[in-house]
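**Student:** Compute the structure for the input listed below.
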Amino acid sequence: MVGRQGDRQRAYIGSFTAAGGAGILTAAVDADSGALTVLGATDTVPDPSYLALSPAGDTLYAVSETSAGAVAAYHLKGDKPEQAGAPVPVGGAAPTHIAVHDGHVLTANYGSGSVTAVPLRPDGSLAPAPSGVLPHSGTGPHPQRQQGPHAHQVLPDPSGDWVVSVDLGTDSVRVCELTAEGELLPHREVALRPGSGPRHLAFHPRGDRAYVLNELAPTVTICTWDAADGTLRPVGEAAVLPGPTDGDGEAFPSQIVVAPDGRFLWTATRGQDVISVLALDEDGLRPRLAATVPCGGHWPRDLAVDASGRFLYAANERSGDVTWFAIDPGTGIPRRAGSVAAPAASCVIFD
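**Tutor:** The predicted structure is shown next:
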């Protein structure tokens, strides 16, 4: 999501304050080079690890990834976001992801394995309590990571008719409906390969394909998506790393993004500290691993691509930086172009 506030494009970088992060960093974006220049920081809530913008781009929302779990809103009127009211508890532990949909903020709560909907007021601020909390249930075969549900991501589908949540603990993706009253109603649960540990999902810009990045077995699950009846159907898997992908304990994929033109998808893998380039065929069902390149730091937790498809950004948590890359338009391979310090960086988005 890229736009402009005033005459200058901005990026917002989330971080873990418990690990030395500065909260939410605001940075100017050079439209020609993709370079980031930090303008300031806002540290009013602990561990604002994931961020989302309102459709109008004038309000920023952040999870507070703590055991209590909360979400905060910020008005964007200058270089420093201004908090709009007190943080609102989400009724779940350790929210790791946030999305804005149909007058609500949605959070995926990893610690409690649930999804929350918090209503928005007309001015973009948060209502004082959630309108719905949907608990997940189930387990998986991994003895440490899958003893219970761990919702890792929540997002609307491209049609806007459905809410999709990805659960690492239950090896499944849930499709829900968000009612006008803010209740999350389960529609169906889609099982993925046991032990794969699905983490994040990205839709193809065409809207009828989805790609689920698995954290515990470094692969992408390719799915078809039918918005008419909310049906997600797994049809295959593709490796995101060369060589064996299961069981080495040193590869933890974190994020997946699809090129705006639908020709490539990129994934980040912590431990290996690489960005993988997968080329997509015309129907989007057979991703091919084309290359891996260093992420420019250590422990890449998040990736973001600008709307033009020219630049890719990696938020490297443990090295404390955001690195940007120029993307080769023919091959999709990113070339490192620079970086900016961002301690305990966990997320980067654009206005």
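**Student:** Please make it C-alpha for all contacts and neighbour counts, starting now.
**Tutor:** Fine.
**Student:** Now the terminal residues of stretch 299-315, how far apart.
**Tutor:** The separation between the terminal residues of stretch 299-315, taken as Cα to Cα, to the nearest Å, is 8 Å.
**Student:** quick one: buried residues of that stretch?
**Tutor:** Residues of stretch 299-315 classed as buried by neighbour count (16 or more other Cα atoms under 10 Å): 299-306, 309-315.
**Student:** What of stretch 202-220?
**Tutor:** Under the neighbour-count criterion of 16+ other Cα under 10 Å, stretch 202-220 has 202-204, 208-220 buried.
**Student:** outside of that stretch, which residues touch it?
**Tutor:** The list of residues contacting stretch 202-220 from outside it, by Cα atoms under 8 Å, 6 or more residues apart in numbering, reads 157-159, 168, 195-201, 221-227, 237-241, 245-247, 251-258, 260-262, 267, 284-285.
**Student:** Work out the gap between it and the centre of the chain.
**Tutor:** Between the mean C-alpha point of stretch 202-220 and the mean C-alpha point of its chain there is a distance of 12 Å (Cα atoms, centre = their mean, to the nearest Å).
**Student:** can you check stretch 149-162 too?
**Tutor:** Taking Cα atoms, centre = their mean, one finds the center of stretch 149-162 at 11 Å from the center of the full chain.
**Student:** Run through the residues that contact Q146.
**Tutor:** For Q146, the contact set (Cα under 8 Å, 6+ apart) comprises T139, G140, L168, G169, T170, G197.
**Student:** List the contacts of L184.
**Tutor:** Here L184 is in contact with A117, G132, V133, L134, C176, E177, L178 (Cα under 8 Å, 6+ apart).
**Student:** and the last one, how far is that from A52?
**Tutor:** This means L178. If you go by Cα to Cα, the gap between L178 and A52 works out to 18 Å.
**Student:** Proceed likewise with the subsequent sequence, for comparison:
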Amino acid sequence: MTSSKQQTLIWTGTYTADGGGRAEGVGALAAHQDGTLEWKGTAVKTDSPSFIAVHPTLPVVYAVAEQRQMVQAFRRSGEFGLEPAGDPQPAGESTCHVAVDPLGRFLIAACWGDGQVLLYELDHDGGMTGRFPAAPSLDPHGSLTPGQPRQSRAHASLILADGRVMTTDLGHDSLRIWRYEPGAGLIADHEVALPFGSGPRHLVQHRSGSVFVVSEYSIEVFVVKADAGTFELINRGPATAGGSRAEDSAAEICLDQDGNHAYVGVRGSNVIGVLRVGADGTDLSPVKDVASGGNWPRHHLVRGRWLHVAHERSDNIATFALDPATGLPGPLIHNLQTPSPTALVPSN
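**Tutor:** Just a heads-up that it's a prediction; the model follows:
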């Protein structure tokens, strides 16, 4: 194999038939140095593994079973295969996201359907042991909907640089910050209320310590930063340069390798909003909206100088080269057909 075809592996989360999708389970892609992706096959057949996380040091992959309300661990097998490792663990309704502690101590699952946030402690082999439900969310905007309580909808979690955990609640428009206590799970630290109806979905931490949160409903990016350990909302702005349409919903946010640009996927308009990050990480300025290369950009990944965008409804992953100076995606360089991709997660 030539150096231009040296490859790494990317796992794809998917929807299978029980989630209205066309995949059969977790997919495996070879990612080549020239930016192209190669479909290797289904790594393991499993129901609607719509989001995936990878253990930091062990050959173990964790996937939700969104419709089955479970989380399952898988162990690497062969070149690109996976096999179940232990029994699936119960989660909550519409389990939509998993994240693994960088130290390999625990796994966190977020459940969109009922708002549960669950922590599973991990043993030395990466197996899930103790299961600890976190305290349920209380709507900080409850006074705006008297007599009509809104459903809590946990959507994602992020292990912060200081070891704490931040989770989004799309239904309650809030961010919750937690401390991990071995043998007890997540202990509430504090919360940040975001504007009513915004719908915080996914989040990423910048090298400055700021956390950028994309909102599914209002199509914005919120900047929160800690002051003496307590996060506060310090900025907000549109996630796109050209505005959004009524039927749009934002999905993923990620950063380029230098942290100078952020990329937001917007479903409906099917664009990637490119934003410039301020030098101190306290503000983001929309630069340009670029066609995402398919229908319903559910998730995207920056890999070096490449941007890969997974389109759930058009069954493809579009790849663009990123301009190192402007951060803008150039013309489409590769288009890979693959069934119902919902997440792109590099293997170790």
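**Student:** follow-up on the earlier one: filter the contacts of L184 of the first structure down to the buried ones.
**Tutor:** Listed as buried from the contacts of L184 of the first structure are A117, G132, V133, L134, C176, E177, L178; burial here means 16+ other Cα under 10 Å.
**Student:** helix or strand for L301 of the second structure, which one?
**Tutor:** Under the criterion DSSP states H and E, the helix or strand holding L301 of the second structure is strand 297-303.
**Student:** State the next helix or strand along the chain beyond that strand.
**Tutor:** Next along the chain after strand 297-303 of the second structure, taking DSSP H and E as the criterion, comes strand 306-311.
**Student:** Residue range in the first structure corresponding to that following strand, please.
**Tutor:** Alignment note (TM-score structural alignment): strand 306-311 of the second structure is matched to residues 311-316 of the first structure.
**Student:** Return the distance of that stretch from the chain's centre.
**Tutor:** On the basis of Cα atoms, centre = their mean, stretch 311-316 of the first structure sits 13 Å off its chain's mean C-alpha point.
**Student:** Give me the contact list for that stretch.
**Tutor:** Here stretch 311-316 of the first structure makes contact (Cα under 8 Å, 6+ apart) with 34, 268, 295-306, 321-327, 334, 344-348.
**Student:** Just those: which are in strands?
**Tutor:** Those of the contacts of stretch 311-316 of the first structure mapping onto strands are 268, 300-305, 321-327, 334, 345-348, per DSSP state E.
**Student:** now V322 of the first structure: how far from D351 of the first structure?
**Tutor:** According to Cα to Cα, V322 of the first structure and D351 of the first structure sit 17 Å apart.
**Student:** Just the element for the closest residue to Y263 of the second structure other than its chain neighbours, please.
**Tutor:** Distances taken as Cα to Cα, 6 or more residues apart in numbering place V274 nearest to Y263 of the second structure, at 4.9 Å, with adjacent residues excluded. If you go by DSSP H and E, V274 of the second structure is part of strand 271-277.
**Student:** Now do the aligned residue in the second structure for L192 of the first structure against N235 of the second structure, distance only.
**Tutor:** Here L192 of the first structure is matched to L194 in the second structure, going by TM-score structural alignment. Between L194 of the second structure and N235 of the second structure the distance, using Cα to Cα, works out to 11 Å.
**Student:** next one: Q205 of the second structure
**Tutor:** Between Q205 of the second structure and N235 of the second structure the distance, using Cα to Cα, works out to 15 Å.
**Student:** And for D289 of the second structure?
**Tutor:** Counting by Cα to Cα, the gap from D289 of the second structure to N235 of the second structure is 21 Å.
**Student:** and what of S210 of the second structure?
**Tutor:** Distance, S210 of the second structure to N235 of the second structure, using Cα to Cα: 10 Å.
**Student:** list residues touching both of those two?
**Tutor:** Both S210 of the second structure and N235 are contacted by V223, V224, T282, under the criterion Cα under 8 Å, 6+ apart.
**Student:** Same list (those) but as TSV, adding neighbour count.
**Tutor:** Formatted as TSV, the shared contacts of S210 and N235 of the second structure follow (neighbours: other Cα atoms under 10 Å):
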residue	neighbour count
V223	24
V224	25
T282	21
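**Student:** Could you dump these into CSV and include distance to A91 of the second structure and secondary structure?
**Tutor:** Converted to CSV, those look like this (distance: Cα to Cα, whole Å; DSSP: H, G, I helix; E, B strand; the rest coil):
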residue, distance to A91 of the second structure, secondary structure
V223, 30, strand
V224, 29, strand
T282, 35, coil
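**Student:** Redo these as CSV? Include distance to A17 of the second structure.
**Tutor:** Listed next are those as CSV, based on distance: Cα to Cα, whole Å:
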residue, distance to A17 of the second structure
V223, 37
V224, 38
T282, 42
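**Student:** thinking again about what came up before, quick check: the match of strand 306-311 of the second structure compared with the second structure, mean distance?
**Tutor:** On superposition with the second structure, the mean distance recorded for stretch 311-316 of the first structure (mean Cα distance after the TM-score superposition for the first structure) is 1.0 Å.
**Student:** More neighbours: which of V322 and D351 of the first structure?
**Tutor:** Just comparing V322 of the first structure and D351: by other Cα atoms under 10 Å the higher neighbour count belongs to V322, 29 against 23.
**Student:** The more buried one and D123 of the first structure, how far apart?
**Tutor:** 31 Å.
**Student:** what's the answer for D167 of the first structure, then?
**Tutor:** According to Cα to Cα, D167 of the first structure stands 32 Å off from D123 of the first structure.
**Student:** Looking at these two, which is more packed in?
**Tutor:** Neighbours per residue (other Cα under 10 Å) separate D167 of the first structure from D123, with D167 holding more: 31 against 10.
**Student:** Show me what that one lines up with in the second structure.
**Tutor:** Using TM-score structural alignment as the criterion, the counterpart of D167 of the first structure in the second structure is D169.
**Student:** quick one: what's aligned to N270 of the second structure in the first structure?
**Tutor:** Structural alignment (TM-score structural alignment) places N270 of the second structure against D273 in the first structure.
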